[in-house]
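Q: I need the structure of the sequence given here:
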Amino acid sequence: MPTKRHIATVMELNWPYKRHYEIFAGIQEYARDHAHWSFDLGNYPEFQLANGVHFDGILGRISEDCLAAARDAAIPVVNVWFGSPVFSKVPGVYVDFGAAGRMAAEHLIARGLRRLAHFGYRGDPASEQHYQGMLEVAREHDYPCTRHMVSSHYDESRDQWMRFIESVRSSQAGWQAPLGIVFNGDELCRSVASACITMGWTIPEQLAMVGSGNEILICNAIDPTLSSIDMGYQRCGFEAARLLDRLMQGAPPPTKPLYTPPKELVVRRSSDVFAVSDPHVAQALRYMADHIGDTLSVPSIARFVGLGRQSLERRFKRHVGRTINDELIRLRVERLKRLLVESDEPIKTVSVEAGFGTTVNMHTMFKRHTGMTPKAYRKNHGPRPATVP
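A: All right, here's what the predicted structure looks like:
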């Protein structure tokens, strides 16, 4: 049995945040399967260190005081708090907010949205990374993506709430339906959705919305229920624990922050729409999105919606702006990009999962759309596993 180690785990479990509990669950999972650890869950291990308590490592939401005390005691530390003031000074493992922004944008574009917007928190690094990921996809398609930022304290008093409502109202001045809106947080998504419904907007017909975090109680607390990205915080905790274990064994720290990909986008009613006026085209888009990993062809799609091929082609071109085959390729490329980022499966395997019939065809289409090979894309964008070489 490995040597038992005593770990200070700073996760602020007194706050009812899913992300805190899921990260700790991932830490526990690693310790159960790969290590022999005991935990101290106090939020201020620097005070315990000052009073003679021994820790073999510290893991969690690392503050400046905690890091200073750990360095004085020569204890390895791993941070999981993206907004920590010591982010650049300490090894860390984080969920990939940029990948989440990209995932949300790709989902909305696949649903026919051509105008996008982003809501995040002012001065928040996670919101910035989230927005940049979304903007990257919007620019690839040459679609507009407006940005709206609010205070993270927008609901802490009546005055702050009223300023928030006025901010949402003023943001709407430039909106044109249908619009896809992405939020770096489910509570912010719920608050804006509630305000917009009160102001007369319909969701998802006019405003399609995607949150972040997949906080189920929040997502289901409003009608329509909120689509959201499950960020995969448990994996983040597992990989952070793995990194701390290596550091305690004397491995050198990584030179860059390590990231874990989001788990999945959970589609609920707030984005369950296809933003085209032609019902046959909308039906075709839904069928393609739901079956993109299958063997699809233009004739089979036309048969499914009950139209002749040429008739559907004309309608599709008029409402979507490209051919059915072009849309099939775009969806497959987007799915393959996500699989390359989220998985370390062989490229041939994920190519089949993305719906490409042959690897040769996939390489040609992928390079045409991205300007790089799948191998180069995986190297540049992911997966960014939270492991140390």
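
Q: Going by C-alpha atoms from here, please, whenever you check contacts or count neighbours.
A: OK.

Q: Which residues are in contact with the residue nearest to residue 317 when sequence neighbours are not counted?
A: Excluding its sequence neighbours, the residue lying closest to residue 317 (Cα to Cα, 6 or more residues apart in numbering) is residue 323, at 5.4 Å. Shown in contact with residue 323 (Cα atoms under 8 Å, 6 or more residues apart in numbering): 313, 316, 317.

Q: Buried among those? Make that a PyMOL selection.
A: A single PyMOL command suffices to select whichever of those are buried according to 16 or more other Cα atoms under 10 Å:
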select buried, resi 313+316
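
Q: Narrow the contacts of residue 323 to those in helices?
A: Among the contacts of residue 323, the members falling in helices (DSSP state H) are 313, 316, 317.

Q: Throw these into CSV and include distance to residue 106, thanks.
A: Output for those, formatted as CSV (distance: Cα to Cα, whole Å):
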residue, distance to residue 106
313, 23
316, 19
317, 20
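
Q: tell me which of those residues is nearest to residue 59?
A: Lowest distance from residue 59 to the ones in helices among the contacts of residue 323 (Cα to Cα) belongs to residue 316, with 52.5 Å.

Q: who touches that closest one in this structure?
A: Residues near residue 316 by Cα under 8 Å, 6+ apart: 281, 322, 323, 324.

Q: Please generate a structure for the following sequence too, so the two can be compared:
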Amino acid sequence: MPEIPHVALLVETSREYARGLLRGVARYQQEYGPWSIYFEPHGLDDPPPDWLSDWKGHGILARINSRETAEKILATGIPAVDVRGALPDLSIPFIGVDNRPVAQLGYEHLRNLGLRSFAFCGTPRGENPNQDNRCDWFVELVEQGGQACDVWLGAQSKQHAATWEEQQQDMARWLRNLPKPVGIMTCHDDRGQQLLDACRRANLSVPDEVAVISVDNDPYLCNICTPPLSSIDVNPSRIGFAAAELLGRMMQGEQPERQVTTLGPPRGIAARRSTEMLAIDDEDVAAALRYIREHATEGIRASQVVSRAAKAPSTLERRFKKTLGRTIKAEITRVKLSRARLLLTETEYPIATIAERAGFAEAKYFCEVFRKHHNATATEYRRRFRDE
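A: A predicted model of the protein is given here:
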């Protein structure tokens, strides 16, 4: 009988992203194990455990956040996979988030609110490459859209790190100087919570003056914010599963083809009150957009939306497209597909039921539209992105 692999998980449990990674590892282990798991709850910045130096296991999966931890893992000579990506020069393969579609999803969500001013709130450059990339992609998307993007990254070095109060005051000053209304994407939920606090200090209304979206979708942190924080779900379970899969191959002697592997796109947006606003001057367009978002899943048609215009219904379609860059019909389809994606990933409903609840008259037509927009069938999408 072959020996059961002994695998050490050096992953914290304090945030939803890391817990999602562990769920993915657990799913892989249940399907392809068994593994004997060495796991002790700890924090991201905790030193490596003392037992690691003499450990005689077969594989390590870790959120490596310090050079000390990296060196201790490398010294074991045991196959290892990093799921943090804080040290880009490591000779340990990394699996993580593809930050380009994450930034695109955040930008499009804010732009769809009718906003034309944007900013990014992140962490000091060099602190984490993933957060740097997230910022860079967001800025590029904003600039491609013809706008400038303000950026706040905080203190640039740990030697001169500001206190919490100093940092909050600096962030509040930055917020006061931004054009309003403004849509801000933050690098993660921790920064999003901090930004909302700074908005209160600056006497700025969220979301009316400042709409905020963050990344990681930690439900506990997002829902204790005032107001609750919209956030992008990057599907960490999928990343944990892929990391465990790679580690399994490495423990069998396979060498990874790439040092860095990014998985995407993200699962979607958990929209909460921090982005519940519409920054549209045209009252008819704003009313049409609000009506679509409230009733798209009821199977409404573009003609119904046009007929509700208080002034000049004959020009509403043209004004709508000029304001949002797409037709009324396209917006109805976009909202319906957004609902369908959520149902695919969070329910057991069959495809026909999902089509009906998303506002499509026929399941066959829904499947055709879904495949056209996502380059995958609804069933494939569910299998790929669902957090089982």
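
Q: Any idea what the TM-score comes out to?
A: After superposition, the two chains reach a TM-score (TM-score structural alignment, normalised by the length of the second structure) of 0.75; 352 aligned residues with a Cα RMSD of 4.1 Å.

Q: Now restrict the contacts of residue 316 of the first structure to buried residues only.
A: Judged by 16+ other Cα under 10 Å, buried ones among the contacts of residue 316 of the first structure: 281, 323, 324.

Q: can you tell me what part of the first structure stretch 218-228 of the second structure aligns to?
A: Aligning stretch 218-228 of the second structure against the first structure (TM-score structural alignment) gives residues 215-225.

Q: Span of the matching stretch from start to end?
A: Stretch 215-225 of the first structure has an end-to-end distance of 11 Å (Cα to Cα, to the nearest Å).

Q: so how far is it off the chain centroid?
A: Put simply, stretch 215-225 of the first structure sits 18 Å off its chain's centre (Cα atoms, centre = their mean, to the nearest Å).

Q: can you check stretch 286-298 of the second structure too?
A: Relative to the centre of its chain, stretch 286-298 of the second structure is centred 25 Å away, using Cα atoms, centre = their mean.

Q: Strands along the stretch 151-300 of the second structure, start to end?
A: Counting by DSSP state E, counting those that start in this stretch, the stretch 151-300 of the second structure has strands at residues 182-186, 210-215, 230-233, 260-263, 268-270.

Q: which strands and helices sit next to the fourth one?
A: To tie it back to what came earlier, the one meant is strand 260-263 of the second structure. strand 94-97 (3 or more Cα pairs under 8 Å, 6 or more residues apart in numbering; DSSP states H and E).

Q: Counting by contacts, list what the strand it packs on packs against.
A: Identification of packing neighbours for strand 94-97 of the second structure by 3+ Cα pairs under 8 Å, 6+ apart yields strand 80-82, helix 236-251, strand 260-263.

Q: helix or strand right after it?
A: helix 99-111 (DSSP states H and E).

Q: In the second structure, which residue is most central in space?
A: Centroid-nearest residue in the second structure: residue 232, 3.1 Å away (criterion: Cα atoms, centre = their mean).

Q: So what touches stretch 367-378 of the second structure?
A: Residues outside stretch 367-378 of the second structure that contact it (Cα under 8 Å, 6+ apart): 337, 344, 351.

Q: Including neighbour count, secondary structure and distance to residue 210 of the second structure, could those residues go into CSV?
A: Below are these laid out as CSV (neighbours: other Cα atoms under 10 Å; DSSP: H, G, I helix; E, B strand; the rest coil; distance: Cα to Cα, whole Å):
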residue, neighbour count, secondary structure, distance to residue 210 of the second structure
337, 23, helix, 27
344, 22, helix, 31
351, 18, helix, 38
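
Q: any idea how far the counterpart of residue 55 of the first structure in the second structure lies from residue 25 of the second structure?
A: Counting by TM-score structural alignment, residue 55 of the first structure corresponds to residue 57 in the second structure. Going from residue 57 of the second structure to residue 25 of the second structure by Cα to Cα gives 17 Å.

Q: For the aligned partner of residue 275 of the second structure in the first structure, which non-adjacent residue is closest in space?
A: Using TM-score structural alignment, the partner of residue 275 of the second structure in the first structure is residue 271. Spatial nearest neighbour of residue 271 of the first structure, chain neighbours left out: residue 208 (4.6 Å); criterion: Cα to Cα, 6+ apart.

Q: Contacts only, for the one you found.
A: Residues in contact with residue 208 of the first structure (Cα under 8 Å, 6+ apart) are 108, 178, 179, 180, 181, 270, 271, 272, 273.

Q: In these, which residue is surrounded by the most others?
A: Within the contacts of residue 208 of the first structure, most neighbours by other Cα atoms under 10 Å means residue 180, with 29 neighbours.

Q: Looking at the alignment, what corresponds to it in the second structure?
A: Checking TM-score structural alignment: residue 180 of the first structure goes with residue 183.

Q: could you measure the residue mapped onto residue 170 of the second structure from the first structure against residue 172 of the first structure, distance?
A: Structural alignment (TM-score structural alignment) places residue 170 of the second structure against residue 166 in the first structure. Separation of residue 166 of the first structure from residue 172 of the first structure (Cα to Cα) stands at 10 Å.

Q: Can you report how many residues lie near the equivalent of residue 124 of the second structure over in the first structure?
A: Matched to the first structure by TM-score structural alignment, residue 124 of the second structure sits across from residue 122. A total of 14 residues lie near residue 122 of the first structure under the criterion other Cα under 10 Å.

Q: which residues touch residue 122 of the first structure?
A: Contacts of residue 122 of the first structure by Cα under 8 Å, 6+ apart are 149, 150, 151, 152.

Q: In contact with the closest residue to residue 126 of the first structure other than its chain neighbours, which residues?
A: Leaving aside its sequence neighbours, residue 126 of the first structure sits nearest to residue 97 (Cα to Cα, 6+ apart; 6.2 Å). Residues near residue 97 of the first structure by Cα under 8 Å, 6+ apart: 126, 127, 129, 130, 133, 262.

Q: Quick one: residues in contact with stretch 252-259 of the second structure.
A: With contacts defined as Cα under 8 Å, 6+ apart, stretch 252-259 of the second structure is touched by 91, 92, 93, 94, 246, 249, 250.

Q: separation between the second one and residue 334 of the second structure?
A: It stands for residue 92 of the second structure. The value you get for residue 92 of the second structure to residue 334 of the second structure, if Cα to Cα is used, is 40 Å.

Q: Tell me the gap between stretch 107-117 of the first structure and the middle of its chain.
A: Centre-to-centre, stretch 107-117 of the first structure and its host chain are 16 Å apart (Cα atoms, centre = their mean).

Q: measure that stretch end to end?
A: 13 Å.

Q: Please report how far residue 332 of the first structure lies from residue 294 of the first structure.
A: Taken as Cα to Cα, the span from residue 332 of the first structure to residue 294 of the first structure is 10 Å.
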